[in-house]
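Undergrad: Would you be able to build a 3D model of this:
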Amino acid sequence: MELVLGNVALACGLIIGLGAIGACIGIGLMGGKYIEAASRQPELMNELQTKMFLLAGLIDAAFLIGVGIAMMFAFASPFVIK
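TA: Below you'll find the model as predicted:
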């Protein structure tokens, strides 16, 4: 039983950690591309900014869904037989 709880804790850490790394890399790349595009065509900056914030929200939403799933595994313990 302790082995199962240890594996669940390890899995939760991996879900949150890898999700955070992916979200940070994604937002960093997107921000860099936004700066490049805004410097090339400054007249489109408002449209690009709107799309950038929409995509940032979607990237963060995917990470937060992973956090929610990890928290479900951590606190509900669906794999532990009582």
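Undergrad: contacts and neighbour counts: CA atoms only from here.
TA: Fine.
Undergrad: now the helices for this structure?
TA: For the chain, applying DSSP state H gives helices covering 2-40, 45-76.
Undergrad: what's the angle from the longest one to helix 45-76?
TA: Relative orientation of helix 2-40 with respect to helix 45-76: 180 degrees, computed using axes from the mean of the first three to the mean of the last three CA atoms, to 10 degrees.
Undergrad: Could you save the helices of the chain as JSON lines and add columns showing mean neighbour count and distance to Lys82?
TA: JSON lines is the format used below for the helices of the chain (neighbours: other CA atoms under 10 Å; distance: least, CA to CA, whole Å):
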{"stretch": "helix 2-40", "mean neighbour count": "15", "distance to Lys82": "12"}
{"stretch": "helix 45-76", "mean neighbour count": "15", "distance to Lys82": "12"}
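Undergrad: Here is a second sequence; please produce its structure as well for comparison:
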Amino acid sequence: MTEVTPQMITELYSSTAITVGIMLAAAGFGSAVGWALICAKYLEGIARQPEMRPQLMVQMLFSGGLVEAFPMIVLGMAMWFVFANPFIGAVKSAIGG
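TA: Next comes the predicted model:
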């Protein structure tokens, strides 16, 4: 069994920080692309049938709310990795302390 060094714990924290940054960036980018597609289709729908504008707006805002839920879920997961990192607990139990 290999001995766990402080350097290994430091590398684990830094890897977790980089991973959390990538997770949040991907969620933000995905949300932005989702909003762009929703708004583009909303404008296309209005251009085709202007009388459907109120109904299309309701659907656009509902779909946008669903798109915005995804980054909030990812943010919650990211905060879990930052503040209650399960990998650190595994390393500390391997150390024996």
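Undergrad: Which residues are in contact with the spatially most central residue of the first structure?
TA: Here the mean C-alpha position of the first structure is nearest to the C-alpha of Phe63 (CA atoms, centre = their mean), at a distance of 2.3 Å. Applying CA atoms under 8 Å, 6 or more residues apart in numbering, we find Phe63 of the first structure in contact with 16, 19-20, 23.
Undergrad: with those in mind, which one is nearest to Ala56 of the first structure?
TA: Comparing these against Ala56 of the first structure with CA to CA places Ala23 closest, at 8.8 Å.
Undergrad: how near is the aligned residue in the second structure for the closest one to Gly21 of the second structure?
TA: In the second structure, the residue matched to Ala23 of the first structure (TM-score structural alignment) is Ser31. Ser31 of the second structure is 15 Å from Gly21 of the second structure, where distance means CA to CA, to the nearest Å.
Undergrad: Check Leu66 of the second structure too.
TA: 22 Å.
Undergrad: What is the aligned counterpart of Ser39 of the first structure in the second structure?
TA: Using TM-score structural alignment, the equivalent of Ser39 of the first structure in the second structure is Ala47.
Undergrad: Thank you kindly, that will do.
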